[in-house]
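Asks: when you get a sec, could you give me coordinates for this:
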Amino acid sequence: MTEFPASLLNGYADFMSGRYIEERERYQTLAETGQKPHTLMIACCDSRSAPETIFNCGPGELFVVRNVANLVPPYEPDGQYHATSAALEYAVQVLKIRDIVVMGHGRCGGIQAALDPLDQPLSPGDFIGKWMGMLRSTADQIPSTDIMTQAERQTALERVSIRNSIANLRTFPCVRILEEKGSMRVHGAWFDISAGELWIMDSVTGDFVRPKVTAPEQTMAKAAS
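Replies: Purely as a prediction, here's the structure:
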C-alpha cells in the first residue's frame, strides 16, 4: 500500500487531540442534523489563501468552492460537466445560502497565466489554458507593462476578475431572482497574502476598500474599561 503523507497524519493527530476535543459537540451535532453554513465562498485553489483560516471559521460555517483563480463560469445548461455551477446550485437551492462571496487573492498563478499565456500547454488537455480562457478578452484590456508594472497589471486583473465572476453569478436564475427580491447578497473580496490585508468590493462602485475591523485585543480592552 502506498504510504500516506506523514505530515498529514501528524496534523490529523494534532486535530484529534486539540480542536476536535474542543468542538466535539459541534461535530456531533453537524453529523446528526446536517450542515447549515451561512456563506458560500468561491475561492482559489491556492494553498496560501484558505477561506476557513482567513475568516477564522469553524466546521459547518462556510460552504467552500475552490477552483483555479476563483472563477465563476456563466450559466450554461448544456449537458457538460460543471463543478462550480453544481456547487452553486446546491448551495442556493438546498442549503438556502443567502450570502455569496467571490474571494480572489494577490500573486494568483491562474491570473498570471491569463495575463501571460504559456507558449505550450502544460498537458495535451490544456485544462488550465481553457479554464483561464474565460478571462482572455478581459486580460487583453489590461494595459501593457509600458504603462503599468507586471505586478500592477496582475493586481488589476485579480480584482477585475472578481467583478467578472460576480457578473457571471447573476446569469444564474436562482441567484438573480433571489438577489432581485432582496433575499440574496453577493460580495467580492481580495486577500493580500504578503500583508494579510482583506479588501472588500463596494457593491455600488465596484472599488475595493479596506473594511474597518476591530482587533480582538482592542475589543477586550473596551469591554474591560
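Asks: CA only for contacts and neighbour counts going forward, please
Replies: Will do.
Asks: so Val102: helix, strand or coil?
Replies: Here Val102 is recorded as strand under DSSP: H, G, I helix; E, B strand; the rest coil.
Asks: name the single longest helix found in the protein.
Replies: Longest helix of the chain, by residue count under DSSP state H: helix 150-169.
Asks: can you name every helix or strand that that one contacts?
Replies: Judged by 3 or more C-alpha pairs under 8 Å, 6 or more residues apart in numbering; DSSP states H and E, the packing partners of helix 150-169 are strand 99-105, helix 109-115, helix 136-139, strand 185-192.
Asks: which of the ones you listed sits closest to Ser165?
Replies: strand 99-105 (7.4 Å; C-alpha to C-alpha).
Asks: report all helices and strands that that closest one contacts.
Replies: Short answer (3+ C-alpha pairs under 8 Å, 6+ apart): strand 99-105 packs on strand 39-44, helix 150-169, strand 185-192.
Asks: show me which positions of the following helix or strand past the longest one end up buried.
Replies: Following the chain from helix 150-169 toward its C-terminal end, the next helix or strand by DSSP states H and E is helix 173-181. Using 16 or more other C-alpha atoms under 10 Å as the test for burial, helix 173-181 gives 175-176, 179.
Asks: same check on stretch 197-215?
Replies: For stretch 197-215, by 16+ other C-alpha under 10 Å, it's 198-201, 208.
Asks: coming back round to it: mind putting the buried residues of helix 173-181 into JSON lines with distance to Ala114?
Replies: Listed next are the buried residues of helix 173-181 as JSON lines, based on distance: C-alpha to C-alpha, whole Å:
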{"residue": "Val175", "distance to Ala114": "27"}
{"residue": "Arg176", "distance to Ala114": "28"}
{"residue": "Glu179", "distance to Ala114": "30"}
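Asks: any idea which of the helices and strands packed on helix 150-169 is most buried?
Replies: For the helices and strands packed on helix 150-169, the largest average neighbour count (mean count of other C-alpha atoms under 10 Å) is found in strand 99-105, namely a mean of 24.
Asks: the structure of the following sequence is requested for comparison with the preceding one:
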Amino acid sequence: MEDILSQLKAGIRRFRTEVYPEQAEKFQTAATTPQTPHALIITCADSRIDAESITSSGVGDVFITRNIGNLVPPYGEMLGGVSAVIEYAVSALKVKHIAICGHTDCGAMKALLNPAGMESMPTVKTWMRNAAAALSVADSLTTPEDTHESRLKKLTYENVLLQMQHLRTHPSVAGAMAREELTISGWVYNIGTGEVRITEDGSRNFYPVTVEGDLSGDEKA
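Replies: Coordinates of the predicted model:
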C-alpha cells in the first residue's frame, strides 16, 4: 500500500516540477476564472482511458464524468451522479456538445457477456441493467460465425448507441437539442491503435477520425 502511495507522490512531484511550470499561466488563469468547457465527455472508469489525452484537451476545455461502462441511466430511473453531471453541464456550464466514449476490451461489456462474474458484485450488477437493451440488440445481430471477440465488439458499439438514446431522455439535453444549442455523438476508442470512431446525426455508422495515410473505413454497429 505504501509503495503505491509513494508512486503517486512521485507523480505529484513530477507534475509540480515538470508539467505545472510549463503551463503555470493557464493554471493560474483557471484558478481565478469560472470554467467554460465546450464539451462534456461521458466515458468509462477504465484506467486505460484518458479523455483529455485522446482529445488533446487542455485545462478547462472539457467536463468529464467516468463510470463503469460509460453508461447513462434513462432520466428518472437512477437519478444520481451521472444525471447531475449532465444537468449541470448543460444547464449551468452551457456545453455545446456531449460525447459518449466507449472503448475496446471493456470489462463492463465482458461482464454483460458473462453475467456470472458479477454475482459477487451486486451493485455493479444493478448498474449494468442500464446496458441490458444493448446486449439484447447485439445478441439479435449475432450469427453462428461470430466469435467472442466479434460479439464483444458488436456489444461495445450497441452500448454506445443505447446510451445516446438514454441521454436524449434527460430534459436538459432534450431542451438544448430542440433549441439547437447542443449536439451529441458516440465514440469507440481503440486502446491498442489509438483510433477513435464516431457516430453522429442519428447514424448507426461509426466513422474513423482519420489522419494522413489512414485507410480505415466506416463501420456499422
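Asks: picking up where we left off before, highest mean neighbour count out of the helices and strands packed on strand 99-105 of structure 1?
Replies: Of those, strand 39-44 is the most buried (mean count of other C-alpha under 10 Å), at a mean of 24.
Asks: just give me the mean distance for that strand relative to structure 2.
Replies: By mean C-alpha distance after the TM-score superposition for structure 1, the fitted strand 39-44 of structure 1 averages 0.3 Å away from its aligned residues in structure 2.
Asks: list the contacts of Ile98 of structure 2.
Replies: 39-42, 182-185 (C-alpha atoms under 8 Å, 6 or more residues apart in numbering).
Asks: give me every residue that touches the residue positioned nearest the centre of structure 1.
Replies: Central residue of structure 1 (C-alpha atoms, centre = their mean): Ala43, 1.6 Å from the mean position. Neighbour list for Ala43 of structure 1: 50-51, 64-67, 69-71, 102-104 [criterion: C-alpha under 8 Å, 6+ apart].
Asks: out of these, name the ones that lie in helices.
Replies: Using DSSP H, the subset of the contacts of Ala43 of structure 1 located in helices is Pro51.
Asks: quick one: Leu118 of structure 1 from Glu180 of structure 1, how far?
Replies: Distance of Leu118 of structure 1 to Glu180 of structure 1, given as C-alpha to C-alpha, to the nearest Å: 41 Å.
Asks: quick revisit: now the two most distant members of the contacts of Ile98 of structure 2.
Replies: Largest separation among those by C-alpha to C-alpha: Ile42 and Leu182, giving 14.9 Å.
Asks: just tell me what Val160 of structure 1 corresponds to in structure 2.
Replies: Applying TM-score structural alignment, one finds that Val160 of structure 1 aligns to Glu158 in structure 2.
Asks: apart from its neighbours in sequence, what residue is nearest its match?
Replies: Ala134 (5.2 Å; C-alpha to C-alpha, 6 or more residues apart in numbering).
Asks: need the counterpart of that neighbour in structure 1.
Replies: Checking TM-score structural alignment: Ala134 of structure 2 goes with Thr138.
Asks: ok, Gly69 of structure 2 next?
Replies: So, by TM-score structural alignment, Gly69 of structure 2 is matched to Ala69.
Asks: hmm, that match is touching Gly104, no?
Replies: Yes - in this structure Ala69 of structure 1 lies within contact range of Gly104 using C-alpha atoms under 8 Å: 6.9 Å.
Asks: what do those two both touch?
Replies: Contacts common to Ala69 of structure 1 and Gly104, judged by C-alpha under 8 Å, 6+ apart, are 43-44.
Asks: relative to Asp61 of structure 2, how far out is Ser53 of structure 2?
Replies: Separation of Ser53 of structure 2 from Asp61 of structure 2 (C-alpha to C-alpha) stands at 12 Å.
Asks: hmm, back to that, identify the residues contacting the residue nearest to Glu158 of structure 2.
Replies: 155, 158-159, 162.
Asks: what about the longest helix of structure 1, distance to the chain center?
Replies: Relative to its chain's centre, helix 150-169 of structure 1 lies at 13 Å (C-alpha atoms, centre = their mean, to the nearest Å).
Asks: quick one: that helix to structure 2 mean distance?
Replies: So helix 150-169 of structure 1 averages 0.8 Å relative to structure 2 (mean C-alpha distance after the TM-score superposition for structure 1).
Asks: turn the contacts of Ala43 of structure 1 into CSV, columns for distance to Asn10 of structure 1.
Replies: Shown next, in CSV, are the contacts of Ala43 of structure 1 (distance: C-alpha to C-alpha, whole Å):
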residue, distance to Asn10 of structure 1
Ala50, 20
Pro51, 22
Val64, 24
Val65, 26
Arg66, 25
Asn67, 27
Ala69, 30
Asn70, 30
Leu71, 33
Val102, 32
Met103, 30
Gly104, 30
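Asks: Phe127 of structure 1: which of the helices and strands packed on helix 150-169 of structure 1 is closest?
Replies: helix 109-115 (11.5 Å).
Asks: how near is the closest residue to Tyr20 of structure 1 other than its chain neighbours to Gly58 of structure 1?
Replies: Counting by C-alpha to C-alpha, 6+ apart, Tyr20 of structure 1 lies nearest to Tyr27, which is 7.8 Å off, once chain neighbours are set aside. For Tyr27 of structure 1, the distance to Gly58 of structure 1 equals 10 Å [C-alpha to C-alpha].
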